[in-house]
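Colleague: Here you go, sequence then predicted model.
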Amino acid sequence: GVRCIVSKEDELSNLLPAVQHAHNNSQHFSPRIEALIKTAGYGRRGLRALTGREVYVVRLYLSGLTINEIAQRLNRSKKTISSQKVAAMYKLGLRCDIELLRYGMEAGLTDA
């Protein structure tokens, strides 16, 4: 799964700590990503608004799998998996993957 995230807009000095944390299999977010996570907001409808398949796709995505890998694993098209992820984000009021990551962490959908 995803353990370390840096932004391409981060200073180069933020890259070495991320690599060290990844090597040690520990979690690390660059300062820019930390700020985005803290300021991200989302709706309050919760997981009950999602179908079982949407929850499963989100869990797989948050574990570090790509849309392509999820599609292969579930024997579905990339478009179907992408649509299920987008539908889940819409129902939760999430606008970007950073918000999805934050929600997933708070809802216990990820090990991160």
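Modeller: Good, I have the coordinates.
Colleague: only C-alpha atoms for contact and neighbour calcs from this point on.
Modeller: OK.
Colleague: Just after the helix ranked longest in the chain, pick out the following helix or strand.
Modeller: For the chain, the helix that runs over the most residues, judged by DSSP state H, is helix 78-92. Sequence order places helix 97-107 as the next helix or strand after helix 78-92, per DSSP states H and E.
Colleague: Which strands or helices does that next one pack on?
Modeller: Applying 3 or more CA pairs under 8 Å, 6 or more residues apart in numbering; DSSP states H and E, one finds that helix 97-107 makes contact with helix 31-39, helix 52-62.
Colleague: Tell me the spatial nearest neighbour of the spatially most central residue of the chain, not counting adjacent residues.
Modeller: With distances taken as CA atoms, centre = their mean, Leu101 lies nearest the centre of the chain, 3.5 Å away. Closest residue to Leu101 apart from its sequence neighbours, by CA to CA, 6 or more residues apart in numbering: Leu62 at 6.7 Å.
Colleague: ok, second structure coming up, stack it against the first:
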Amino acid sequence: MIRVIVADDHPVVLAGVKAVLERQEDIRVVGEASNGHELVDLLKRQPCDVIITDFSMPGSDEREATASHRHGDGLPLIALLASRYTQVPVIVQTMVNNVGVLRTLQNKGVLGLADKRSAMGELVHAVRAVMQRKPFMSTSLRERFEQSERESPTETTNQPSPREMEVFRLYVSGLSVTQIAERLSRSVKTVSTQKRQAMKKLGLNHDRDMVSYAREHGII
């Protein structure tokens, strides 16, 4: 039996993932979490074979996240999972299509990258692949990688870095620059610069443009 723990801040998504996976005779969802803090706490007491987690869970308690718990979601959460649960393969569900961020997830040890816009049935294939320690990537994300490889070096260089995109994501999720600095253990000046650089590279002039971009690209 393959034991799976699922984390997502949308109850409908949690229910859908559980329903799809448990149609398989050999897969069982043994735990659910609605944010990064719940996921980490759950993993302390519930063994599992595969972790499926959303990349962005802004529904987390940001006050707690910016205090002693810095693994709320995004790259900090993935880094923690990769370092603490090295034997448990991780599948990240996301609507982010920034190749730099996706490559960073792979470099942190994420075996599965699943596009939330794709059919949920893909998760069954993802679970079976990572259980064999084989990488899995949704077709749409693979096509995005291939597109990036065809782009000129200038176009690729002008994409925001993973650190800049993490600041961007947290800002459009509702955190202030000061809160982001505290959460990521960076200076306010550094975060402000990374926010500004992300906006410049994406051709955005105002904060309201950031929110529009984030919605259009599935970041929030």
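Modeller: In hand now; what should we look at? Here the structure is a predicted model, which means the values were calculated and not measured.
Colleague: Arg76 of the first structure versus the residue nearest to the centre of the first structure, what's the distance?
Modeller: 23 Å (CA to CA, to the nearest Å).
Colleague: now Leu100 of the first structure: how far from Lys91 of the first structure?
Modeller: 11 Å.
Colleague: Those two: which has the busier surroundings?
Modeller: Leu100 (24 against 17; other CA atoms under 10 Å).
Colleague: which stretches of the second structure form helices?
Modeller: Shown for the second structure, the helices assigned by DSSP H span residues 11-21, 36-45, 62-65, 74-84, 99-107, 122-131, 139-150, 153-157, 162-172, 177-184, 188-202, 207-216.
Colleague: hey, which of those helices is tucked in deepest?
Modeller: Among the helices of the second structure, helix 162-172 has the highest mean neighbour count (mean count of other CA atoms under 10 Å), at a mean of 22.
Colleague: so it aligns onto which residues of the first structure?
Modeller: The alignment of helix 162-172 of the second structure onto the first structure (TM-score structural alignment) covers residues 52-62.
Colleague: Now tell me what touches that stretch from outside.
Modeller: 1-2, 47, 67, 70, 81, 84-85, 87-88, 101, 104, 109-110 (CA atoms under 8 Å, 6 or more residues apart in numbering).
Colleague: wait, which of the residues you listed is closest to Thr39 of the first structure?
Modeller: Nearest to Thr39 of the first structure out of those is Leu101 (CA to CA; 12.4 Å).
Colleague: if I look at the alignment partner in the second structure of the closest one, how far off is Arg45 of the second structure?
Modeller: Using TM-score structural alignment, the partner of Leu101 of the first structure in the second structure is Val211. The gap separating Val211 of the second structure from Arg45 of the second structure is 38 Å, by CA to CA.
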